[in-house]
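K.L.:
sequence first, then the predicted structure:
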Amino acid sequence: MVATSLAVRERSRATTTRRRALGQRLQRPGAWFVLPAALLLAVFFTYPLASSLWQSFFATSGGVSTWVGLEQYARLFEDPLIGKSLANAGILLVIQVPLMIGLAVGLAYLLNQSWLRFRSGFRLLTFLPAVTTLVAYAVVFRVMLATDGGAVNQLLALAGVAPIDWLNDEWWARVALIAAITWRWTGYNMVIILAGLQSIPAELYEAARIDGAGRWQVFTRVVIPQLRPVLIFTTVTSTIGALQLFDENWILTEGGPNDATLTPVLYLYKVGFRQFDFGYASAIAWLLVVLTAIIAVIQFRLMREKP
């Protein structure tokens, strides 16, 4: 009896060993499939990231790089344009991002209603700006907002309003930039939020109506809480996009007038590729990485569901 039990255990161990060996052999081809992606990630992401961090500790003069330690980061606290660019990015975060997310939520909720006719067509029209190239739509906005002969000023003239110098006045340049970004990205966020709306169980709506909840109560007590993960995602990605803004303000105003639309990435570009101060540009990049991470963490903590 004991011998039989020992034999069974030995066979079980042998079977387990064979299965582990087979599993290891099956995993080897998977590693080869992953290898190209890992190499691309290392070459085009990991290495440039590490290289930019290393470069931020050097200063280049006359083609010779010299180790300066943390001097490039110390310059950040003395550079007024850094503060101006961060303030401009803050304006976008405080005004443009909430405006865009609010419009996206409203449009998604409207386009999710069963009584609305031609919903697919309206969804397509709302999403179309998201498929236009950044450069193309920014050029179109620049033409439309031209002070002399621009389509927007011509429409204002028909209403008896004097022409507005959209791109050469500090206040109106910010308004134009916010309008352009909102037009481009609202539809993109709307589609994501719409997908979140369609995943909310119908039973929750029915239960809320049975309890006597009106449309506004259903929206605030059912829809918004259920959309919390989607809203966190869209808010964080929109925040990152605002901090990394480059194409629109470069084409519309090149950061002007008087640096009113200068953003950190645009300033980084000017420092790195116009002044060829790559060490300081790398320091700006890493400052932006740290700020983006801090803001994203804060947003996650503020918007996460409380126990």
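P.N.:
Here it is on my side, so go on. Only a predicted model underlies this, so the values are computations on that prediction, with no experimental measurement involved.
K.L.:
from now on I want contacts and neighbour counts done on CA atoms only, so please keep to that.
P.N.:
OK.
K.L.:
are we agreed that residue 59 is in a strand?
P.N.:
Yes. Assigned with DSSP: H, G, I helix; E, B strand; the rest coil, residue 59 falls within a strand.
K.L.:
now for the helix or strand hosting residue 154, which elements pack on it?
P.N.:
Using DSSP states H and E, residue 154 sits in helix 151-158. Applying 3 or more C-alpha pairs under 8 Å, 6 or more residues apart in numbering; DSSP states H and E, one finds that helix 151-158 makes contact with helix 134-144.
K.L.:
circling back: starting at the chain centroid, how far to the helix holding residue 154?
P.N.:
Remark: helix 151-158 is offset 33 Å from the chain centroid, using C-alpha atoms, centre = their mean, to the nearest Å.
K.L.:
check which element follows that helix along the chain.
P.N.:
Helix 151-158 is succeeded, C-terminally, by helix 170-198 (DSSP H and E).
K.L.:
please compare the first structure with the one that follows:
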Amino acid sequence: MDENDELARAFEEKRPRLHAVAQRMLGSTDEAEDAVQEAWIRLHRSDAEAVENLDGWLTTVVGRVCLDLLRARSRREEFFEEHTEASAPVPTEENADPEQEAMLADSVGLALSVILDTLEPDERLAFVLHDMFAVPFADIAQVIGRSPGATRQLASRARRRVHGASPMHDLRRQHEVVDAFLTAARSGEFDRLLTLLAPNVTMHADDTAVRIGAAPMTHGARGVAGVFSGGAEAARVALIDSSVGAVWKAKKRVVVAFDFTIRDGVITAIDLVGDPERLRELDIVVLGD
């Protein structure tokens, strides 16, 4: 086995961890793969024999690549916010943010991704590398160009924001309820649907959803369960304004959003939103596409 083959084998052994680091940093599978591939290119071009700690070296490189991408993304978002009018198009697979498209369907990962999006790039890198992958602050400091003390403060600030943000448990529970509801609906489990609905649940449909075929108002668990039982084949779990709901898509475009209100583990209300203007106002991320 020549040196190149040995280097490639060593890199492939590190790839899963590097991809996990990049995935947590970027929230995008495609971008994470690009970051890992860039690390391989840099390793291949470097004097690999001079690298004493290959794992640390690669983690540092991936961290720097991710930080550059996060900073560039932050600049794009600032420009977008300054120049985008309220009549922006409805997010679809063609124009949705790559990070949103790749958000983890896993409920804990989903919740964490939502919270990490609120952090500044340097905060996010310091928190992810230290708290999730046990990278020393001294090594992280080299990536972001700050002192170890300042890096520690960044991670501490990010940690406070993560633990003080919308609780991950809430999103996880919402995801479980909505996923169970859609599964029961598709399989026609009427009794199971009843256990997931509050007795006095209401379902309201806007004018557009009514024209598509929904009833304007449905009252009670049995009524709502009757509507969904044996249906919802095309419905997909989605994040709607940072809460878990569902959508019905046609030709890769969201046609109706199912905005669930969930309290104490049961669905208390469902709003069917089909109006295009209203859909434009919603931040919708379809999960598992």
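P.N.:
All right, it came through fine. Remember, it's a predicted structure, so these values are computed and weren't measured experimentally.
K.L.:
any chance you could compute the TM-score here?
P.N.:
After superposition, the two chains reach a TM-score (TM-score structural alignment, normalised by the length of structure 2) of 0.24; 125 aligned residues with a C-alpha RMSD of 6.7 Å.
K.L.:
hmm, back to that, taking helix 134-144 as reference, get the angle to the helix holding residue 154 of structure 1.
P.N.:
30 degrees (axes from the mean of the first three to the mean of the last three C-alpha atoms, to 10 degrees).
K.L.:
ends of stretch 38-56 of structure 2, how far apart?
P.N.:
Its start and end residues considered, stretch 38-56 of structure 2 measures 16 Å (C-alpha to C-alpha, to the nearest Å).
K.L.:
try stretch 177-196 of structure 2
P.N.:
7 Å.
K.L.:
so what secondary structure elements neighbour the helix or strand harbouring residue 209 of structure 1?
P.N.:
Assigned by DSSP H and E, residue 209 of structure 1 belongs to helix 202-210. In this structure, helix 202-210 of structure 1 packs against helix 215-218, with contacts taken as 3+ C-alpha pairs under 8 Å, 6+ apart.
K.L.:
give me the element residue 61 of structure 2 is part of.
P.N.:
Going by DSSP H and E, residue 61 of structure 2 is part of helix 54-83.
K.L.:
and that helix, what does it pack onto?
P.N.:
Using 3+ C-alpha pairs under 8 Å, 6+ apart: helix 54-83 of structure 2 touches helix 3-26, helix 29-45, helix 121-127, helix 137-144.
K.L.:
and after it, which helix or strand comes next?
P.N.:
helix 98-101.
K.L.:
about what we covered before: how about a markdown table for the helices and strands packed on helix 54-83 of structure 2, with distance to residue 255 of structure 2 and mean neighbour count added?
P.N.:
Shown next, in a markdown table, are these (distance: least, C-alpha to C-alpha, whole Å; neighbours: other C-alpha atoms under 10 Å):
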| stretch | distance to residue 255 of structure 2 | mean neighbour count |
| --- | --- | --- |
| helix 3-26 | 29 | 18 |
| helix 29-45 | 26 | 18 |
| helix 121-127 | 34 | 26 |
| helix 137-144 | 43 | 19 |
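K.L.:
to residue 257 of structure 2, which of these lies closest?
P.N.:
Residue 257 of structure 2 lies closest, by C-alpha to C-alpha, to one member of the helices and strands packed on helix 54-83 of structure 2: helix 29-45, at 25.3 Å.
K.L.:
relative to helix 3-26, how tilted is that closest one?
P.N.:
150 degrees.
K.L.:
contacts for helix 29-45 of structure 2 next, please.
P.N.:
Helix 29-45 of structure 2 is contacted by residues 11, 15, 18-19, 22-23, 26, 58, 61-62, 65-66, 102 when judged by C-alpha atoms under 8 Å, 6 or more residues apart in numbering.
K.L.:
try it again at 6 Å.
P.N.:
19, 22, 23, 61, 62, 102 (C-alpha atoms under 6 Å, 6 or more residues apart in numbering).
K.L.:
quick check, residue 66 of structure 1 in a strand?
P.N.:
Yes. Counting by three-state DSSP, residue 66 of structure 1 is found in a strand.
K.L.:
need the contact list for it.
P.N.:
Neighbours of residue 66 of structure 1 in contact, by C-alpha under 6 Å, 6+ apart: 58, 59.
K.L.:
still on that earlier bit, need the helices and strands packed on helix 54-83 of structure 2 in TSV (columns: distance to residue 228 of structure 2).
P.N.:
Below are these laid out as TSV (distance: least, C-alpha to C-alpha, whole Å):
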stretch	distance to residue 228 of structure 2
helix 3-26	36
helix 29-45	33
helix 121-127	41
helix 137-144	50
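K.L.:
for those helices, which one sits closest to residue 183 of structure 2?
P.N.:
Using C-alpha to C-alpha, the nearest of the helices and strands packed on helix 54-83 of structure 2 to residue 183 of structure 2 is helix 29-45, at 26.2 Å.
K.L.:
got the angle between the closest one and helix 54-83?
P.N.:
Using the same axes, to 10 degrees: helix 29-45 of structure 2 against helix 54-83 is 130 degrees.
K.L.:
helix 29-45 of structure 2: how far from the chain's middle?
P.N.:
22 Å.
K.L.:
any buried residues in the host helix or strand of residue 48 of structure 1, and which?
P.N.:
If you go by DSSP H and E, residue 48 of structure 1 is part of helix 47-55. Residues of helix 47-55 of structure 1 classed as buried by neighbour count (16 or more other C-alpha atoms under 10 Å): 49, 52, 53, 55.
K.L.:
against which helices or strands is that helix packed?
P.N.:
Applying 3 or more C-alpha pairs under 6 Å, 6 or more residues apart in numbering; DSSP states H and E, we find helix 47-55 of structure 1 packed against no helix or strand.
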